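Enquirer: My questions concern the predicted model and sequence given below.
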Amino acid sequence: MRKYKPITGGVYLVLDPSMDKPLLLQKVREALDGGASVLQIWNNWPTGYTYSDKLLLIQELVDLAAAYQVPVLVNEEWQLLKDTELAGVHFDSIPEDFESIKAAVGRDFICGITCSNNLEVVRWAEERQLDYVSFCAVFPSPSAGNCELVQPDTIREARKITQLPLFLSGGITTENIDKLQELDFNGVAVISGILNAASAQKSTAAYKDALNKYKV
């Protein structure tokens, strides 16, 4: 299997596979050049996409990220780990039988989970020593879907529960990240702020600079 840098924080880029494929690959390459530390393929596949189509895109993304030792995760669809070199999976909620999933995958893999204001999710992640927790959403955002707004106190309490890397997501820009500076977190998860930018490289680098300036 490929070697990846451990997830410790930084810019976590969520990829929208429904984008035009050549454009998506270009944006990913730019974001990696800008310093993205994690990639996640959102399960927003184009209509009519087959399993083989998914495998092909995943392989292209894994190959692209390999030169940077950046892990590529998939959203929810852990079964894809069995047929690809994906580094891991991101769950939107606590899976029903995590032990069975680990057995079915049959190899080590990175695992993270989304949390809103339910600290039981953080406790679950800590008990099973997942690789990170991502909070959604700290600001209103169209791409955050149905995520409820996370209260700052939730993030403060989460840090008392775990020392796992904490990512914040939802409506975060390089302009409003300073509003989060009193919180103890490790990185930000971004979709449109990078994918829709004129230069994904410059946008990613700007997020990195903002993180280095403001995060605790």
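Expert: Arrived safely.
Enquirer: Please count neighbours and contacts with C-alpha atoms only from this point.
Expert: OK.
Enquirer: who touches residue 106 in this structure?
Expert: Contacts for residue 106 (CA atoms under 8 Å, 6 or more residues apart in numbering) come out as residue 82.
Enquirer: Then residue 185?
Expert: Neighbours of residue 185 in contact, by CA under 8 Å, 6+ apart: 165, 166, 167, 168, 215, 216.
Enquirer: Okay, the last one and residue 145: tell me how far apart.
Expert: Relative to residue 145, residue 216 is positioned 28 Å away (CA to CA, to the nearest Å).
Enquirer: same question, the first one
Expert: The span separating residue 165 from residue 145 equals 23 Å under the rule CA to CA.
Enquirer: The second one now?
Expert: For residue 166, the distance to residue 145 equals 20 Å [CA to CA].
Enquirer: The two: who's more crowded?
Expert: The neighbour comparison of residue 166 against residue 145 (other CA atoms under 10 Å) goes to residue 166, with 23 against 11.
Enquirer: And what about residue 174, helix, strand or coil?
Expert: coil (DSSP: H, G, I helix; E, B strand; the rest coil).
Enquirer: Below is structure B, check it against A:
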Amino acid sequence: MAQPICRLYLITPPRLDDLAAFGRTLAHALDAGDVAALQVRLKDQPDDIIAAAVDVIAPIAQARDVALIMNDRPDLAAKLGCDGVHIGQTDASYAEARRIVGKDRMVGVTCHDSRHLAMEAAEAGADYVAFGAFFPTTTKDAPARADPEILTIWQETMEVPCVAIGGITSANARGLAAAGADFLAVSAGVWSHADPGAAVRAINAEIAAGLADRG
């Protein structure tokens, strides 16, 4: 039986007013511990602002073998050379996103607390499905609250990786890793910390403990 895996999936803050400063903070955070992916999530920002952010962020992430994922916008993911796109239920359809980004980029799909939506996405070809929110979050409006049991059931029945999202910090990461998440998506739990690098280390330690609990 394959060894269970759970890794950190970072999401940018919703605004980056000082790109140079964030670049330094990002490098510090990524150097602090294992991070699988970084999602560029700049809500309601114009395309040129998003492109400028990617210009700064992409080299930092790619130098550390961290996948760069664009939120919501398959067109920008393809245009800016990102490694993939993450779409919500009200964004482009999976089929449309796949057509735009091509077969070699990742497409992840938000599925809230619905195994039905997740199975539809997985069967269509999604590279991962995301469940949440698991905890209260101020980073985005969360229409549903998910139970960790959905991760366990998914892990036992499906091969497509699942991402847990919503209010995740070092204080609650262990239970989600133990429940069966393949990735923990974190934003404020790292960037709102006084030392984002310390937050990355702490979350990775809790992930390791959760994986030990999972056996």
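Expert: On my side now, so go ahead. These numbers were taken from a predicted model, which means no experiment stands behind them.
Enquirer: Tabulate the contacts of residue 185 of the first structure (CSV), appending secondary structure and distance to residue 204 of the first structure.
Expert: Converted to CSV, the contacts of residue 185 of the first structure look like this (DSSP: H, G, I helix; E, B strand; the rest coil; distance: CA to CA, whole Å):
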residue, secondary structure, distance to residue 204 of the first structure
165, coil, 19
166, strand, 18
167, strand, 15
168, strand, 15
215, coil, 16
216, coil, 19
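Enquirer: Drop anything exposed from these.
Expert: 165, 166, 167, 168, 215 (16 or more other CA atoms under 10 Å).
Enquirer: so what corresponds to the second one in the second structure?
Expert: Translated: residue 166 of the first structure. By TM-score structural alignment, residue 166 of the first structure lines up with residue 162 in the second structure.
Enquirer: Skipping adjacent residues, who's closest to its match in space?
Expert: residue 129 (5.0 Å; CA to CA, 6 or more residues apart in numbering).
Enquirer: mind listing the strands for the second structure?
Expert: Counting by DSSP state E, the second structure has strands at residues 7-11, 37-40, 67-71, 84-87, 106-110, 128-132, 162-165, 183-186.
Enquirer: Might you report the residue contacts of residue 62 of the first structure?
Expert: 71, 72, 85, 86.
Enquirer: Please pull up the equivalent of it in the second structure.
Expert: Looking across to the second structure (by TM-score structural alignment), residue 62 of the first structure lines up with residue 58.
Enquirer: and what of residue 14 of the first structure?
Expert: By TM-score structural alignment, residue 14 of the first structure lines up with residue 11.
Enquirer: Just list the residues touching that match, thanks.
Expert: Contacts of residue 11 of the second structure (CA under 8 Å, 6+ apart): 38, 39, 40, 41, 185, 186, 187.
Enquirer: Next, find the distance separating it from residue 102 of the second structure.
Expert: From residue 11 of the second structure to residue 102 of the second structure the distance is 23 Å (CA to CA).
Enquirer: Tell me how many other residues surround residue 8 of the second structure.
Expert: Using other CA under 10 Å: residue 8 of the second structure sits among 23 other residues.
Enquirer: Verify the contact between it and residue 185 for me.
Expert: Yes: at 6.3 Å, residue 8 of the second structure and residue 185 qualify as touching, with contact defined as CA atoms under 8 Å.
Enquirer: can you pull the contacts of the alignment partner in the first structure of the residue nearest to residue 162 of the second structure?
Expert: Counting by TM-score structural alignment, residue 129 of the second structure corresponds to residue 133 in the first structure. Residue 133 of the first structure makes contact with 112, 113, 114, 115, 122, 125, 164, 165, 166, 167, according to CA under 8 Å, 6+ apart.
Enquirer: repeat that with 7 Å
Expert: 112, 113, 114, 115, 165, 166, 167 (CA atoms under 7 Å, 6 or more residues apart in numbering).
Enquirer: what's the counterpart of the second one in the second structure?
Expert: If you follow residue 113 of the first structure across to the second structure using TM-score structural alignment, you land on residue 109.
Enquirer: quick one, what contacts that match?
Expert: Residue 109 of the second structure makes contact with 86, 87, 88, 121, 126, 128, 129, 130, according to CA under 7 Å, 6+ apart.
Enquirer: Just the helices from the first structure, written as ranges.
Expert: Using DSSP state H, the helices of the first structure run over 21-34, 51-66, 98-105, 119-127, 152-161, 192-195, 200-214.
Enquirer: Among those, show me which one is buried the most.
Expert: helix 192-195 (a mean of 22; mean count of other CA atoms under 10 Å).
Enquirer: Pull up the aligned stretch in the second structure for that one.
Expert: Going by TM-score structural alignment: helix 192-195 of the first structure matches residues 188-191.
Enquirer: how big's the offset between that stretch and the first structure?
Expert: When the first structure is superposed, stretch 188-191 of the second structure averages 0.8 Å from its matched positions, counting by mean CA distance after the TM-score superposition for the first structure.
Enquirer: what sits up against that stretch?
Expert: So stretch 188-191 of the second structure is contacted by 13, 139, 168, 169, 196, 199, 200 (CA under 7 Å, 6+ apart).
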